[in-house]
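[1] have a look; sequence and predicted model below, questions after that.
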Amino acid sequence: MPTSAPSSKPLQGFQYARDQFEELTDLALKHAKKLGAADAGAEVSEGAGLSVSVRKGELENVERNRDKSLGVTVYLGNKRGNASTSDFSVAAVRQTVQAAYDIARYTAEDPFASLPDEQDVADTWTDLDLFHPWAINSEEALQIALACEAAAFATSKKINNSEGAGVSAQQSHFFAAHMRGGQTGKPGIFSGGYASSRHSLSVAPIAGKGANMQRDHWYSSTRAPEELASPQAIGRYAAERTLARLNGRKIATTECPVLFESPLAAGLLGAYVQATSGGALYRKTTFLGQSLGKRVMARHLDIMDDPFIVGGKGSSPFDNEGVRTQRRKVLSAGKVQGYFLSTYSARKLGMRTTGNAGGSHNLTLTSRLTQPGDDLKGMLKKLGRGLFVTELMGQGVNYVTGDYSRGASGYWVENGEIVYPVQEITIAGNLKDMFQGIDAVGADAYNYGAKTVGSILVNRMKVAGS
């Protein structure tokens, strides 16, 4: 278990303390045992936050959110029942456990439904520095959002409108515990929790008029508020992105290399995770089924999944089931080294959990060919003649076949230089070919959510224009 003792006082910004959460889970598990369940799990969580948005120099919205939840899972042999409540009274907790128990009684048998195996359960871990509360009030948040939007307007007189700017300060904490064989608090029986935070600042300016109207956006998102980019920098960069899109053209339908800007490249990494996740694999709804040990990407590519980065957005000492996480290379030289599995999906596949219940952690895609000079300018040189994509629209990805088709906008590039913006186009291909056709990954690494990757150059895609 963690070395620090549970707090009897609520952390900053919360109403409940850690020991109160422990008492609630203990109450739930004891009642499950009283009803006749040998195995059960309970999780208690609380979230709180502030969001403020402005538009054209005026306050648009102030929202404070506070929520809490208790979830209970009861196992009766291989039958499982779930129930939840936002009422923390003793009577409500017992009613919730009773509801989960009744559901388990009447649900169908599932041979794979049970608690994680004892050898996989996390029992010790270190603090990953995930909690940095932001003691900001609505007036302070308002001034930051106004400054961000004002910086966008001040960049150029061509910035004449805005979809707004916003500040968000969010934090949460939870505690979860299992009961195995009627027992709790022993090795191999999970109990633990932690607090985390996520803060952001964003703006979306608009330039031009009529058919030539364009918008773009930029943002900063961190766990610690002092690490956010300045409102002035975000506003100015968002405005510059918007201005660069003015006078966009359509282009003739063609096939050409496509360079994905780094934030969009993270989406390709996300597609890989989806295609190699347990649920898609055991349902056989993925184009990368039975790919373990096979080369599915270009030989120069590696992917690392690291849950232990201090302060990382995807960091966690254990997954959603209390299974210990692990730092591992999931792709090496283009070959699949591991899937993303929960306990249930692993059992369905005849494998062992990878500690990814809830998804991937801090993912990084790298190329063994990347050089320090391969910044965006260098990647445009590698592109030579083709399309540089900076925005994607729609959800046109078929994970069963790998077919990929998205609305897009960006810039046409000749001789490694941007010559004009393009709009109203569609890019299409198949993810199998796209992954194998990644020629380069830029040194312009960008962290988008919990994924870090530079711009990605795909050697050939279909571009549908006029």
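    All right, it came through fine. Residues are numbered from 1 along each chain as shown.

[2] going forward, measure contacts and count neighbours with C-alpha atoms only.
    Will do.

[3] dump the residue contacts of Tyr411.
    By CA atoms under 8 Å, 6 or more residues apart in numbering, the residues touching Tyr411 are 387-390, 418-422.

[4] one more time with 10 Å
    Listed by CA atoms under 10 Å, 6 or more residues apart in numbering, the contact partners of Tyr411 are 244-245, 248-249, 259, 386-390, 417-423.

[5] what do you get for Leu264?
    Neighbour list for Leu264: 270, 389-392, 446, 448, 453-456 [criterion: CA under 10 Å, 6+ apart].

[6] okay, one more to line up with it:
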Amino acid sequence: MKEASYIVHSFDIKKQRASLEKIVSIVLDLVQKYCDGAQIIAMQSSGIMVKTNYGLIENIEFNKDVELLITLYKQKHTSFVLSTDLSLSAIKHVVQVALNILRYTSMDLYNGMVDRDLLAWNTYDLDLYHPTEIDIQSALHLAARAEQAALKLDPRIINTEGSIFNNRVSIKVIGNSYGMLQGYCTTWYSLSSGVIAKENSSMERGFSYTVARAIEDLQSPEYIGKKCASHALSRLSSKKLLTMKVPVVFAAEVAISLFRSLAVAISGEYVYRKCTFLLNAIGQQILPQWLSIEEHPHILKGIRSAPFDNEGVQTQQRDIVKDGILQSWLLSNYTARRLGLQSTGHAGDIYNWLIVGCNCEFDTMLKQMEKGFLITQLMGHGVNEMTGDYSRGASGFWVENGIIQYPVSGVTVAGNLKEMWKNIVSIGNDVEKRSSIQCGSIFLSEMKIGGD
């Protein structure tokens, strides 16, 4: 079909953004007489996902989504309504629904509009929008090349779980009763592949992916295919370990999870509800003195860059942890008011955490560990946000004399995050850049391994 010959990047982005801005303005005009404050978000995204299996088309999905989010405030009451219909009649209806809900919600003294001085009145161009028109056959060819590279690498690669090429272009506009009206556009590309390796009775999966704001910044399909095949092959004929306490290294791909747990523990909701093990930790040392975490929301082309959060608060560079000492909670407008503080611009997520102190070569780290467990995969949640207790299924490799000896699976790693963070010996310079947290491999002096 002619309509399906191109990925959905062909619409007029300026025209669509102007249309969303008009919708936001219409809603604000409709509600201004009936509430003390209003925040309106309009979003549109479109894209495509193509999947191959053994190089043949398995699935093609076209996506087009629109959302209108209306938040109203009146005398400490609030209402929140979401609509996926942006026609004028639907907008008028959903506005009336939001006003009706406002009459029946409970009063909450912490409800209300964001401090106007915190808003992003002037936004930065963060170079997040890189549209590309590419025909479907070319997209399928990218996915198929990754599969083919994996299947050709070794005869022990016996099956494929397919390859996926994905892209999305998005527009986000936010306006409020203060007169703020801002927006920005983004693009997102990804390519992933998975295969299965077999040797004797042992079978293992391997997976790899690449993401970027611009299609030319993706890793090549051949790189992704070979990497996922290598992962599967390296895990064949794995062994179990005895229960013991040993040094461990979290490979970069899984090391980021240790700091994701930190982001959860210092989020405003957990703090004001007093259900975090870091409840009174501001100003206290939680990481080694040589380790800092900086947030950089305005990195050009950044995977998690944004000019403002979901409440229109301007994002800004800040220290999360400085010289091992916790500097800040992660606060939205509501959670900040519950704590008697100001929003930190974290209504929604975190923005490009850079782990400062990643300076150790990976091979050097293994030599420092000498004997222990290299963790390359984690399973399950296994983190108690109230106590910091940590227990997760793991697989990886046993290391002796600083050299990888054999693959390991079917074990658990356990500890407490407070102690684990303080036991960080070094962090590698093999920084994982596909995540909102950019961190290298992490060497911990000791953890408990649960095995046979």
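    Looks like it came in fine. As the structure is a prediction and not an experimental result, all values here were calculated from the model.

[7] out of the contacts of Leu264 of the first structure, which is nearest to Gly193 of the first structure?
    Checking the contacts of Leu264 of the first structure against Gly193 of the first structure with CA to CA, the nearest one is Tyr448 at 25.1 Å.

[8] quick check: closest non-adjacent residue to that closest one.
    Among residues not flanking Tyr448 of the first structure along the chain, Pro263 sits closest, at 5.9 Å (CA to CA, 6 or more residues apart in numbering).

[9] Asn320 of the first structure -> the second structure?
    Here Asn320 of the first structure is matched to Asn310 in the second structure, going by TM-score structural alignment.

[10] can you get me a residue count around that match?
    Asn310 of the second structure has 17 neighbours, counted by other CA atoms under 10 Å.

[11] tell me the SS of it?
    coil (DSSP: H, G, I helix; E, B strand; the rest coil).

[12] that older thread, write the ChimeraX selection for whichever of the contacts of Leu264 of the first structure are buried.
    Buried subset of the contacts of Leu264 of the first structure, written as a ChimeraX selection, criterion 16 or more other CA atoms under 10 Å:
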select :389,390,391,392,446,448,453,454,455,456
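
[13] I'd like the contacts of Leu264 of the first structure laid out as a markdown table, including distance to Glu139 of the first structure and secondary structure.
    Formatted as a markdown table, the contacts of Leu264 of the first structure follow (distance: CA to CA, whole Å; DSSP: H, G, I helix; E, B strand; the rest coil):
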| residue | distance to Glu139 of the first structure | secondary structure |
| --- | --- | --- |
| Gly270 | 37 | helix |
| Val389 | 38 | strand |
| Thr390 | 34 | strand |
| Glu391 | 33 | strand |
| Leu392 | 35 | strand |
| Tyr446 | 31 | strand |
| Tyr448 | 28 | strand |
| Val453 | 36 | strand |
| Gly454 | 37 | coil |
| Ser455 | 38 | coil |
| Ile456 | 41 | strand |
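
[14] so which residues of the second structure form helices?
    With DSSP state H as the criterion, the second structure has helices at 13-31, 88-104, 136-153, 221-234, 252-265, 268-272, 333-338, 362-369, 417-422.

[15] can you tell which of those helices is closest to Val356 of the second structure?
    Comparing those by CA to CA, helix 252-265 comes nearest, at 12.5 Å.

[16] so where is the closest one in the first structure?
    Using TM-score structural alignment, helix 252-265 of the second structure pairs with 262-275 in the first structure.

[17] quick one: contacts for the equivalent of Gly415 of the second structure over in the first structure?
    Correspondence of Gly415 of the second structure to the first structure, assessed by TM-score structural alignment: Gly429. Listed by CA under 10 Å, 6+ apart, the contact partners of Gly429 of the first structure are 397, 402-406, 460-463.

[18] nearest residue to the match of Asn320 of the first structure in space, please, no chain neighbours.
    Nearest to Asn310 of the second structure is Ala347, by CA to CA, 6+ apart, at 5.3 Å.

[19] so the one you found sits right up against Gly312, yeah?
    Yes - with contact defined as CA atoms under 10 Å, Ala347 of the second structure counts as touching Gly312 (8.8 Å).

[20] neighbour count for these two, which is higher?
    Counted by other CA under 10 Å, Ala347 of the second structure and Gly312 do not tie: Gly312 has more neighbours, with 27 against 21.

[21] wait, that one sits on Ile174?
    Yes - with contact defined as CA under 10 Å, Gly312 of the second structure counts as touching Ile174 (6.6 Å).

[22] which residues are common contacts for the two?
    Common neighbours of Gly312 of the second structure and Ile174 (criterion: CA under 10 Å, 6+ apart): 39-41, 180-183.

[23] these: which two are farthest apart?
    Between any two of those (CA to CA), the greatest distance is 13.4 Å, for Gln39 and Gly183.

[24] overlap of the contact sets of these two?
    174-175, 312.

[25] can you tell me which of those residues is closest to Ile282 of the second structure?
    Gly312 (25.5 Å).

[26] in the stretch 201-350 of the first structure, which spans are strands?
    Listed in chain order, the strands of the stretch 201-350 of the first structure (DSSP state E, counting those that start in this stretch) span 214-215, 218-222, 254-260, 301-306, 328-332, 335-336.

[27] with the second structure superposed, average distance for the second one?
    Here strand 218-222 of the first structure, set against the second structure after superposition, deviates by a mean of 0.6 Å using mean CA distance after the TM-score superposition for the first structure.
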